[in-house]
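Novice: this one's structure only:
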């Protein structure tokens, strides 16, 4: 089947369709949080759509969104039935859709971590503790809804300084995604920032980091992060056992090019319970009610 890309977005970034007929009852639609540049995401998830179509024998469509909130809204409203969420966005989405399940995470997502990076002009060096010298610097998180670009780094900043980030730093920003965070710190627009290790490593390996301008100065302890989450009503729509079939398709993915685009070495089973620590931290710092 020909893969179609629907890009109709309202100004807030929530998906809309040209007509009810745009997506048939037998089309599995999925999205992903926009944690990197859109061109990279479209290329990655077009490949995933083709892969799932072949495995599941149903039409599969990937729809990009402009924000983490838009991905959650699309899942809540049943505009998508499957989503690649971060730890926090997955917890938030599942809380809005009874019966929804985390079904697969990357091998690396079981013990994920974030880096604090700094521009060379700061003179900051890598250390085992968050350095007191961070105080007074400018700092950018990624998206406001990001686990690795906001939630976890903010938690440890609060722990280390016993203050909110706005009180620690002279200026706090939100870049929108990890790639932008890297560019903002690399250019010196912000002196420091938070980025996940996966994006950092991939950009480093691809020669896209000026290591004379930016470096890692601290790394968080590990935490559970990205996962595939599916709505609990997919068996009613697609037939008995469909949720299990989707999970098995993801777990059996072996295409090296697809996996490297995440980048992940493979996918493993996971359940909602694995993300309880994310829920606890989200509530503790006021991101989750």
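Specialist: Everything's here; your move. Quick caveat, the model's predicted, so the values are computed rather than measured.

Novice: from here on, just use CA atoms for contacts and neighbour counts.
Specialist: OK.

Novice: which residue is the nearest non-sequential neighbour of residue 35?
Specialist: residue 177 (4.7 Å; CA to CA, 6 or more residues apart in numbering).

Novice: swap that for residue 253, sorry
Specialist: Among residues not flanking residue 253 along the chain, residue 266 sits closest, at 6.9 Å (CA to CA, 6+ apart).

Novice: which residue is nearest the middle of the protein?
Specialist: residue 86 (3.8 Å; CA atoms, centre = their mean).

Novice: re the thing from before, please name the residues that touch the residue nearest to residue 35.
Specialist: 34, 35, 36, 37, 142, 143, 149 (CA atoms under 8 Å, 6 or more residues apart in numbering).

Novice: out of the residues you listed, which are buried?
Specialist: Listed as buried from those are 34, 35, 36, 142, 143, 149; burial here means 16 or more other CA atoms under 10 Å.

Novice: and these as JSON lines, adding distance to residue 192 and secondary structure?
Specialist: As requested, these are exported to JSON lines (distance: CA to CA, whole Å; DSSP: H, G, I helix; E, B strand; the rest coil):
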{"residue": "34", "distance to residue 192": "22", "secondary structure": "coil"}
{"residue": "35", "distance to residue 192": "18", "secondary structure": "coil"}
{"residue": "36", "distance to residue 192": "19", "secondary structure": "coil"}
{"residue": "142", "distance to residue 192": "12", "secondary structure": "coil"}
{"residue": "143", "distance to residue 192": "15", "secondary structure": "coil"}
{"residue": "149", "distance to residue 192": "12", "secondary structure": "helix"}
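
Novice: contacts only, for the closest residue to residue 251 other than its chain neighbours.
Specialist: Computed as CA to CA, 6+ apart, the closest residue to residue 251 that is not its neighbour in sequence is residue 267, at 5.0 Å. Neighbouring residues of residue 267 by CA under 8 Å, 6+ apart: 104, 105, 106, 107, 250, 251, 252, 253.

Novice: do you know how far residue 267 is from residue 253?
Specialist: 7 Å (CA to CA, to the nearest Å).

Novice: and the residue nearest to residue 251, how far from residue 283?
Specialist: 28 Å.

Novice: contacts for the helix or strand hosting residue 194, please.
Specialist: Assessed by DSSP states H and E, residue 194 sits inside strand 192-196. With contacts defined as CA under 8 Å, 6+ apart, strand 192-196 is touched by 113-119, 137-142, 148-150, 153, 178, 181-182, 185.

Novice: A further structure is provided below for comparison with the first:
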């Protein structure tokens, strides 16, 4: 009797783990507010469930570092990262690899925007003279398009660190907030990824009237889907390939518009070597 009870206890202990292994958890860097993220990724979860025949659940996080931590700690097995956060996550997780990126992510750009009252006009060249001494906000501290690449180009074009070149420097937390803060005049200038600004234009958001594009960076690789290296052992041989194929096959305009991307293409860790090199050079990957 005691042996049977022991066996039942063991099975009961194993059941939650087995059930959990049947759910693929994924997350995304919070580059917009919580409501927008939930709307975007709940639909993606439903699509992946249908394609993979596996329960899929979106796990929201509050910050870029939290997304990296959730991935490292196996709270999520798949994540939609920015260029820098993807590099961070893969460095911390053995076997993790980038498997897809948006068509637009091969050549992503950051917009520098200015409040209309500054009078700064759009320029092909970095408008150093017009920007010097103004207030400036980045997005999240570990955002590729909202911090890493704009800081890189500020240093390249001015020879100074941002807090030396501008009178005051801040971090809004996400791209949508950067747009709102610059439009309101809370900050005179800011940097955000082009897709968030372009979507605001498409949506006829009032902020674009008061926050104009004044310069854009040269292109660089950015967002990516990254998956843990142990998913095949847990979900079955070839699971990584199946996830990649599901992402590459995503063609529903409504789903793609939520990123927004025109489609997804294959990606590898090597594609993000320029981001890793820049992150190391600026001390953001230590």
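Specialist: On my side now, so go ahead. Values in this document were obtained by computation on a predicted structure and should not be read as measured data.

Novice: return the member of the buried ones among the contacts of residue 177 of structure 1 nearest to residue 257 of structure 1.
Specialist: residue 36 (17.5 Å; CA to CA).

Novice: now the helices: where do they sit in structure 1?
Specialist: For structure 1, the helices defined by DSSP state H cover 38-56, 68-76, 87-96, 152-161, 165-168, 178-187, 197-205, 234-238, 242-251, 256-261, 276-284.

Novice: out of those, which gets nearest to residue 123 of structure 1?
Specialist: Using CA to CA, the nearest of the helices of structure 1 to residue 123 of structure 1 is helix 178-187, at 13.4 Å.

Novice: in structure 2, what residues pair with that closest one?
Specialist: Alignment of helix 178-187 of structure 1 against structure 2: residues 175-184, by TM-score structural alignment.

Novice: ok, the alignment partner in structure 1 of residue 213 of structure 2 - contacts?
Specialist: Matched by TM-score structural alignment, residue 213 of structure 2 corresponds to residue 216 in structure 1. Shown in contact with residue 216 of structure 1 (CA under 8 Å, 6+ apart): 115, 116, 117, 118, 125, 126.

Novice: tell me the counterpart of the third one in structure 2.
Specialist: Put plainly, it is residue 117 of structure 1. Residue 117 of structure 1 maps onto residue 113 in structure 2, by TM-score structural alignment.

Novice: quick check: closest non-adjacent residue to that match.
Specialist: residue 213 (4.4 Å).

Novice: the closest residue in space to residue 181 of structure 2 that isn't next to it in sequence and residue 213 of structure 2, how far apart?
Specialist: Distance criterion CA to CA, 6+ apart; nearest residue to residue 181 of structure 2, sequence neighbours excluded, is residue 187 at 5.9 Å. Using CA to CA, residue 187 of structure 2 is found at 14 Å from residue 213 of structure 2.

Novice: which of the contacts of residue 177 of structure 1 sit farthest apart?
Specialist: Across those (CA to CA), the longest gap, 14.5 Å, separates 37 and 149.

Novice: okay, now the closest residue to residue 166 of structure 2 other than its chain neighbours: neighbour count?
Specialist: Of all residues not flanking residue 166 of structure 2 in the chain, residue 133 sits nearest, at 4.5 Å (CA to CA, 6+ apart). Counted by other CA atoms under 10 Å, the residues lying close to residue 133 of structure 2 total 14.

Novice: quick one: stretch 26-41 of structure 1 aligns where in structure 2?
Specialist: Using TM-score structural alignment, stretch 26-41 of structure 1 pairs with 22-37 in structure 2.

Novice: in that stretch, what's buried?
Specialist: So, applying 16+ other CA under 10 Å, buried residues of stretch 22-37 of structure 2: 23, 24, 25, 26, 27, 28, 29, 30, 31, 37.

Novice: would you mind measuring the gap between the ends of that stretch?
Specialist: End-to-end distance for stretch 22-37 of structure 2, by CA to CA: 24 Å.

Novice: and what of stretch 26-43 of structure 2?
Specialist: 13 Å.

Novice: chain center to that stretch: distance?
Specialist: 10 Å (CA atoms, centre = their mean, to the nearest Å).

Novice: can you list contacts of that stretch?
Specialist: 56-64, 67, 76-82, 173-177, 255, 258-259.

Novice: stretch 270-283 of structure 2 too?
Specialist: Outside stretch 270-283 of structure 2, the residues touching it (CA under 8 Å, 6+ apart) are 83, 84, 87, 144, 148, 152, 220, 221, 222, 285, 286.

Novice: between these, which sits nearest residue 198 of structure 2?
Specialist: residue 222 (16.4 Å).

Novice: the closest one maps to what in structure 1?
Specialist: Alignment note (TM-score structural alignment): residue 222 of structure 2 maps to residue 225 of structure 1.

Novice: still on that earlier bit, which of the contacts of stretch 270-283 of structure 2 are buried?
Specialist: Going by neighbour count (16+ other CA under 10 Å), those have 83, 84, 87, 144, 148, 152, 220, 221, 222, 285 buried.

Novice: next, give me the two most distant ones among these.
Specialist: The most distant members of those, if one measures by CA to CA, are 220 and 285, lying 17.7 Å apart.

Novice: you'd agree residue 81 of structure 1 is up against residue 75?
Specialist: Yes. Applying CA atoms under 8 Å, one finds residue 81 of structure 1 in contact with residue 75, separated by 6.2 Å.

Novice: in terms of neighbours, single out the busier of those two.
Specialist: The neighbour comparison of residue 81 of structure 1 against residue 75 (other CA under 10 Å) goes to residue 75, with 26 against 21.

Novice: mind telling me what that one corresponds to in structure 2?
Specialist: That one, residue 75 of structure 1, aligns with residue 71 by TM-score structural alignment.

Novice: quick one: residues contacting its match.
Specialist: Per CA under 8 Å, 6+ apart, neighbours of residue 71 of structure 2: 77, 78, 79, 89, 93, 228.

Novice: what's the separation between the closest residue to the third one other than its chain neighbours and residue 58 of structure 2?
Specialist: Right, residue 79 of structure 2. Nearest non-adjacent residue to residue 79 of structure 2, counting by CA to CA, 6+ apart: residue 27, 4.8 Å away. Residue 27 of structure 2 sits 6 Å away from residue 58 of structure 2, going by CA to CA.
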